[in-house]
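1. Sequence and computational prediction follow.
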Amino acid sequence: MTTVTELLDAAEFRAVLGRYPTGVVVVAAMVDGRPEGLAVNSFTSVSLDPPLIAFCAAASSSTWPRLRRAGGFAITMLGADQEAACRTFAAKGADRFAAVPWSLTPAGHPVLDGAPAWLDVVPHTMQEAGDHELVLGRVTHLGAAPGGEPLVFFRGGFTGLAQREDGGGDTSASRRARSAGPRGLDAESPFFGVLSARLDAASR
């Protein structure tokens, strides 16, 4: 059987896919009474009914097998000011929760404080996908903070949603670009609004 690496140059494949910007999340659970987690940028919403999300965990990860056994986990959506935390959770052998403030979700999973949003998730399906495991999870609880920009990963590095000409302050052009939003599209995804309403109704 012909493999992808025989058809495509792996470095070129990575470089091309790196031109697609992604957010970054931390997937975490309590394992043997201790918080454990890892950084993931292959995260996406999948379905509103049932409420499903997906992410991919590397088969080479030493942390994911332990999280997998926990039977559930939380997903922290990292903010633009949490790059240092992201690097910590991507490093091998680090005591990842030692240097970051965190708290527990209603389901008892650890999430990083100060993040734009978080989800409590239970596994729905898991399957081998090449050198990763594809995980579908069902959302059971969630929360979001007002405002705040996400941490964005693009072309091998971190960036923001808008270009800043003065190194930090907004330019009038960037403010107009963000307020106008993409043409023909809603400025906000309906995922959180609809999902939150459904979960709230189900809990009554």
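-> On my side now, so go ahead.
2. When you work out contacts or count neighbours from here on, use the C-alpha atoms and nothing else.
-> Fine.
3. Now for Leu52: which residues touch it?
-> Shown in contact with Leu52 (C-alpha atoms under 8 Å, 6 or more residues apart in numbering): Ser45, Val46, Leu136, Gly137, Arg138, Val139.
4. Would you mind putting these into TSV with secondary structure and neighbour count alongside?
-> Formatted as TSV, the contacts of Leu52 follow (DSSP: H, G, I helix; E, B strand; the rest coil; neighbours: other C-alpha atoms under 10 Å):
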residue	secondary structure	neighbour count
Ser45	strand	14
Val46	strand	16
Leu136	strand	21
Gly137	strand	22
Arg138	strand	22
Val139	strand	23
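5. dropping in the other structure now:
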Amino acid sequence: MSHSIADNPDFPDRYFRSALGRFPSGVTIVTAEHPDTHAPLGMTISSFSSVSLQPPMVLWTLTQGAASRPALLTLERYVIHVLSASQIHLARRFARGSHSERFEGLALGRAPNGTLMLEDPRCSAWFECHNSQHHDAGDHTIFVGQVEHCHYQPKAPLIYHAGDFDLTPASEPLSRN
């Protein structure tokens, strides 16, 4: 059996994680309902990216050890909420505790196709997605969603950088002339 450098990198996991942390990312919350129990599911995700404009597609990843992973693999739809800088409390809330605790006392609504979503007017954007593909990659699963509906507003995003939230004051958005 042959081994490549990818099988045995010359750096520890912790070092790799710190190196990845040099790249800032936005912070999102993914919401849905359990396909069997209809209980709310939600988690903070910082691995979110666009995939395609035609058709409109996005991706996000989830660790394979996540308790909600089996349910998420079988869902028809989910909503990805892009958090604004004023929503750090939600990012922290949806990163720990049980799913029921995460939703306790929050206003919930429905996206146009009926998918459970947060009713928080401070979100920078949201995307209602059809759960079209998933791929196992290392210790994570990549979820690819075809965007069916979306909304945005000009709000400064919440940024995750170097292992923590970046609360550096945002500059005003640049105007396009």
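-> The structure has been received and is ready for your questions. This structure is a prediction, so every number in the text was calculated from the model and none was measured.
6. Overlay them and tell me the TM-score.
-> Superposed pair, TM-score by TM-score structural alignment, normalised by the length of structure 2: 0.85. Supporting alignment: 168 aligned residues with a C-alpha RMSD of 2.1 Å.
7. Tell me which stretches of structure 2 form strands.
-> With DSSP state E as the criterion, structure 2 has strands at 25-26, 28-33, 40-45, 48-52, 57-63, 77-82, 108-110, 116-118, 125-137, 140-152, 159-161, 164-166.
8. Would you mind finding the most buried of the ones you listed?
-> For the strands of structure 2, the largest average neighbour count (mean count of other C-alpha atoms under 10 Å) is found in strand 77-82, namely a mean of 26.
9. Contacts for stretch 191-201 of structure 1, please.
-> Contacting residues not belonging to stretch 191-201 of structure 1 are listed as Ser45, Leu48, Pro51, Thr140, His141, Leu142 [C-alpha under 8 Å, 6+ apart].
10. Grab the nearest non-local neighbour of the most centrally placed residue in structure 1.
-> Nearest to the mean C-alpha position of structure 1, by C-alpha atoms, centre = their mean, lies Val25 at 2.5 Å. Nearest non-adjacent residue to Val25 of structure 1, counting by C-alpha to C-alpha, 6 or more residues apart in numbering: Met77, 4.5 Å away.
11. For the one you found, what is the corresponding residue in structure 2?
-> Matched across to structure 2, Met77 of structure 1 falls on Val82, judged by TM-score structural alignment.
12. same deal with Leu17 of structure 1?
-> Structural alignment (TM-score structural alignment) places Leu17 of structure 1 against Leu20 in structure 2.
13. contacting residues for that match?
-> Residues in contact with Leu20 of structure 2 (C-alpha under 8 Å, 6+ apart) are Ala162.
14. swap in Glu36 of structure 1?
-> Shown in contact with Glu36 of structure 1 (C-alpha under 8 Å, 6+ apart): Ala28, Ala29, Met30, Thr63, Leu67, Arg96, Phe97.
15. how about the nearest residue to Ser52 of structure 2, chain neighbours excluded?
-> Val58 (7.0 Å).
16. what residue of structure 1 takes the place of the one you found?
-> Counting by TM-score structural alignment, Val58 of structure 2 corresponds to Ile53 in structure 1.
17. So what's the residue count around the aligned partner of Arg66 of structure 1 in structure 2?
-> Under the alignment (TM-score structural alignment), Arg66 of structure 1 pairs with Ala71 of structure 2. Under the neighbour criterion other C-alpha atoms under 10 Å, Ala71 of structure 2 is assigned a count of 15.
18. so how far is His130 of structure 2 from Ala71 of structure 2?
-> Distance, Ala71 of structure 2 to His130 of structure 2, by C-alpha to C-alpha, to the nearest Å: 14 Å.
19. could you list every residue that touches the nearest residue to the match of Arg66 of structure 1 once chain neighbours are set aside?
-> In space, and not counting its chain neighbours, Ala71 of structure 2 is closest to His34: 6.0 Å by C-alpha to C-alpha, 6+ apart. His34 of structure 2 makes contact with Pro40, Leu41, Ala71, Leu72, Leu75, according to C-alpha under 8 Å, 6+ apart.
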